[in-house]
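Participant: pasting the structure only:
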């Protein structure tokens, strides 16, 4: 089975996610102790979608999140560069598009809102991806990034980092179709910027009114922005 490293070569990352696709949703639920559902709900609330709006869900994986967003009455498209992930989501009832986050196959100002959950840190150039998301969003449109972050309370942060590097790969071996991929997961979370730094990078990529909210003590953070 494929396992990417922190160089995040696109072909290696795509192959890695192809390898975890079959049991991806189950593995996420187990590893997050069921918090993944809550995180999706909070992301949907932050987007505040209205019926008829056009929405891009980038790095959508099996399109679980996209289908939940579509329940708002918005038109939602799932985009991912892992064909196996998209294949797992073929029965979700939403459009599926194979797409590279650095070169999205959409015209300028196509969407009213864009979102990416747990995928930005897997793109080789996250800043370019944020700019590309801004390109396909209309003026006044919204961005929500849901991503792993840095727990804000020191003792919990130490416990969490220990879980990432030791327990998470062990649990993944029990439930994942490609457990080695979750070693990369742990490494990529540790290397990811904290809440403030990511907020600054989102602003530098062309988004205004950037703010964030911590979930689960900062294990995850929701960052929001508006295109000028």
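Facilitator: Everything's here; your move. Bear in mind that the values here come from a model prediction, so they are computed numbers and not experimental data.

Participant: hey, let's count contacts and neighbours off CA atoms from now on
Facilitator: OK.

Participant: just the strands in this protein please.
Facilitator: Taking DSSP state E as the test, the strands found in the chain are 54-58, 75-80, 96-98, 111-117, 137-148, 208-215, 220-226.

Participant: can I get the ones you listed in TSV with distance to residue 202?
Facilitator: What follows is the strands of the chain, written out as TSV (distance: least, Cα to Cα, whole Å):
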stretch	distance to residue 202
strand 54-58	16
strand 75-80	20
strand 96-98	24
strand 111-117	13
strand 137-148	9
strand 208-215	7
strand 220-226	8
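
Participant: Tell me which of those lies nearest to residue 177.
Facilitator: With distances scored as Cα to Cα, the stretch of the strands of the chain nearest to residue 177 is strand 75-80 (19.0 Å).

Participant: That closest one: which residues count as buried?
Facilitator: Neighbour-count burial for strand 75-80 flags 75, 76, 77, 78, 79, 80 (criterion: 16 or more other Cα atoms under 10 Å).

Participant: Tell me the one of the residues you listed nearest residue 24?
Facilitator: Proximity of those to residue 24 was ranked by Cα to Cα; the top entry is residue 80 with 13.9 Å.

Participant: Test my guess that that closest one contacts residue 63.
Facilitator: No. In this structure, residue 80 sits apart from residue 63 without contact. The criterion is Cα atoms under 8 Å, and the distance is 9.0 Å.

Participant: Below is an additional structure, to be compared with the one above:
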């Protein structure tokens, strides 16, 4: 099945090029972010499991269930990284493609037998109205122009199709939120030094989570990009939130 068209893609680093970049900055230059994720790719999955205390598996299952996908449907998993999330989506019987702008991440997941495409979230290399559903997990935060990315996701989704954004968010309990922010800035980088192949990148992770909008603001931004019936569900006390929406029917 071919879903790509000739839309121009991003200028990715040439395979084998060494870019001396340990972490990205919050202006989220695409080359810096891609380079940073290339640097953490080797131990990315195990690091996520350790840092989330195993909750990453639960978040992936919840994302799949929220999409409501089934056999015969076409699903885009954007910012899929090593495609572990794409494999989870595929247990539904849907045809799922992993897309990411880090070639290193896609390469690290080469053993996972799902279609993979190098793609910039603001210029997706797919035709209009191709997918029944699109999802992005922990990746929208790393795109400089999230409104443009949300509009691109709408463009490639058929009318009536679904969107689910799985992203770190704001804990609902104020006391817990304070403890959580302290963990992000203090404990998370220290734990990452023990398990990650590029621990400095997790300083960016902590900073980007702290700078991210809360649940209501993100819902407003999703609606502003053309999606309808936007709602959210908190997971793990609001550490993560699932935002779901539909592309309006014509």
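Facilitator: Received, thanks. Owing to the predicted nature of the structure, the values given are computational and were not obtained by experimental measurement.

Participant: what's the TM-score here?
Facilitator: TM-score for the superposed chains, counting by TM-score structural alignment, normalised by the length of structure 1: 0.99, backed by 228 aligned residues with a Cα RMSD of 0.5 Å.

Participant: before we move on, the earlier item: next, show the common contact partners of residue 80 and residue 63 of structure 1.
Facilitator: Jointly contacting residue 80 of structure 1 and residue 63 under the rule Cα atoms under 8 Å, 6 or more residues apart in numbering are residue 86.

Participant: Can you get me a residue count around the residue mapped onto residue 128 of structure 1 from structure 2?
Facilitator: Taking TM-score structural alignment for the superposition, residue 128 of structure 1 sits opposite residue 148 in structure 2. Residue 148 of structure 2 is flanked by 15 other residues according to other Cα atoms under 10 Å.

Participant: Distance of residue 148 of structure 2 relative to residue 105 of structure 2?
Facilitator: Relative to residue 105 of structure 2, residue 148 of structure 2 is positioned 23 Å away (Cα to Cα, to the nearest Å).

Participant: Repeat that for residue 30 of structure 2.
Facilitator: Here residue 30 of structure 2 is placed at a distance of 14 Å from residue 105 of structure 2 (Cα to Cα).

Participant: Which one of these two is surrounded by more residues?
Facilitator: Neighbours per residue (other Cα under 10 Å) separate residue 30 of structure 2 from residue 105, with residue 105 holding more: 26 against 20.

Participant: Map the more buried one across to structure 1 for me.
Facilitator: Matched to structure 1 by TM-score structural alignment, residue 105 of structure 2 sits across from residue 85.

Participant: from memory its match sits against residue 59, does it?
Facilitator: No. Assessed by Cα under 8 Å, residue 85 of structure 1 is found out of contact with residue 59, at 9.6 Å.

Participant: Aligned to residue 222 of structure 2, what sits in structure 1?
Facilitator: Looking across to structure 1 (by TM-score structural alignment), residue 222 of structure 2 lines up with residue 202.

Participant: same check, this time on residue 57 of structure 2
Facilitator: Structural alignment (TM-score structural alignment) places residue 57 of structure 2 against residue 37 in structure 1.

Participant: now the farthest one out in structure 1, which residue is it?
Facilitator: In structure 1, residue 155 marks the outermost C-alpha relative to the chain mean, sitting 26.3 Å out by Cα atoms, centre = their mean.

Participant: Now check structure 2 for the residue matching that one.
Facilitator: Applying TM-score structural alignment, one finds that residue 155 of structure 1 aligns to residue 175 in structure 2.

Participant: circling back: to residue 20 of structure 1, which of the strands of structure 1 lies closest?
Facilitator: For the strands of structure 1, the distance to residue 20 of structure 1 is smallest for strand 75-80, at 13.9 Å, taking Cα to Cα.

Participant: That closest one vs structure 2, mean deviation?
Facilitator: Once fitted to structure 2, strand 75-80 of structure 1 is off its aligned match by 0.2 Å on average (mean Cα distance after the TM-score superposition for structure 1).
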